[in-house]
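K.L.:
build me a model from this:
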Amino acid sequence: MKIIFIGLLCFSIVLLIISFFKKDRVSKLEEDLEQLSLTYMQDLYQLKRKIKVLEEEMLIDGDLSTSDDFSMIKPIPVKRPVNEILKNQVLSLYNQGLSLDQIAKQSTLSKDEIIGIIENSRVKGY
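P.N.:
Predicted structure coming up:
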């Protein structure tokens, strides 16, 4: 019995000594993960800095586009859908006898849009 106890004690001491010299896999994984997160943060910081530089360049280019060279270019009107309430307001103001300029001021629509609304209402028979 004493021999088994001494054998187990020696075996445990040997295992304890081996554990000090063996590399810990978990700590290696933690170090790799930490290095990866640092790399990710650095890349993210660089991307944000590049985006900021690009935005500043776009603002500078935007300021140049408002110079006199481009003042002759008219923007292309984009047709947007007009709300039914706004159509009814335009028709009501037209029926009251207001001019197209007055209707345009009150409804924030262009004259062409107002004319289109009035003509569509005539076609539909309102």
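
K.L.:
okay, CA-based contacts and neighbour counts for the rest of this
P.N.:
Noted.

K.L.:
let me see the ranges of the helices in this structure.
P.N.:
For the chain, the helices defined by DSSP state H cover 2-21, 25-64, 84-95, 100-107, 111-124.

K.L.:
mind putting those helices into CSV with mean neighbour count and distance to Pro75?
P.N.:
CSV is the format used below for these (neighbours: other C-alpha atoms under 10 Å; distance: least, C-alpha to C-alpha, whole Å):
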stretch, mean neighbour count, distance to Pro75
helix 2-21, 10, 75
helix 25-64, 12, 15
helix 84-95, 15, 24
helix 100-107, 15, 19
helix 111-124, 14, 15
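
K.L.:
here is the second sequence; please produce its structure so I can put it next to the first one:
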Amino acid sequence: MDFSIILMIIGIVCVVVSFFLKDSSKKIEKDLEELSISIYQETNSLKRRLKVVEEELLLEPNFQVKSPLPNKTKSSINQSFQLKQTEAAPAKNVKPINEILVRQVIELKKQGYTLQEMIKMSPLSEEQIRYILTNNGGIQ
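P.N.:
Presented below is the predicted three-dimensional model:
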């Protein structure tokens, strides 16, 4: 009987002590939840910023990047292409070629891609690509 009383006292003491001890698993669970929420918010913020940057690059044809090409050359390239397009098809709405796309075509040519491969890789028309290659091929 002494043994059963000792076991009961130990059990009661363990139950009483459990009420006063902090539950560390709940704290860890709460910290994990806060961390996941903050990561989710940060991810959404980065996605929004990336979307704004992508829209700026895709929607603004006058987007300027400092480049080794002189400003006169850039403007003359776009103006001469617009004139050529206007003479060929005056009813079409002609937009200037983005400098990034001009550089992309020149770099693809330097890497040895053919005209047909460049047409597939670039959003520019075949005439625009031909014009860039004939007028800008030697400019770096």
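
K.L.:
and the TM-score between them?
P.N.:
The TM-score (TM-score structural alignment, normalised by the length of the first structure) is 0.51; 79 aligned residues with a C-alpha RMSD of 2.8 Å.

K.L.:
redo the helices of the first structure as a markdown table? Include distance to Ile73 of the first structure.
P.N.:
Formatted as a markdown table, the helices of the first structure follow (distance: least, C-alpha to C-alpha, whole Å):
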| stretch | distance to Ile73 of the first structure |
| --- | --- |
| helix 2-21 | 77 |
| helix 25-64 | 14 |
| helix 84-95 | 30 |
| helix 100-107 | 23 |
| helix 111-124 | 19 |
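
K.L.:
which one, of those, ends up nearest to Val78 of the first structure?
P.N.:
helix 111-124 (10.8 Å; C-alpha to C-alpha).

K.L.:
tell me what the closest one is packed against?
P.N.:
helix 84-95, helix 100-107 (3 or more C-alpha pairs under 8 Å, 6 or more residues apart in numbering; DSSP states H and E).

K.L.:
next one: the first one to chain centre, how far?
P.N.:
Translated: helix 84-95 of the first structure. 37 Å (C-alpha atoms, centre = their mean, to the nearest Å).

K.L.:
give me the helices and strands touching that helix, please.
P.N.:
Checking 3+ C-alpha pairs under 8 Å, 6+ apart, helix 84-95 of the first structure ends up next to helix 100-107, helix 111-124.
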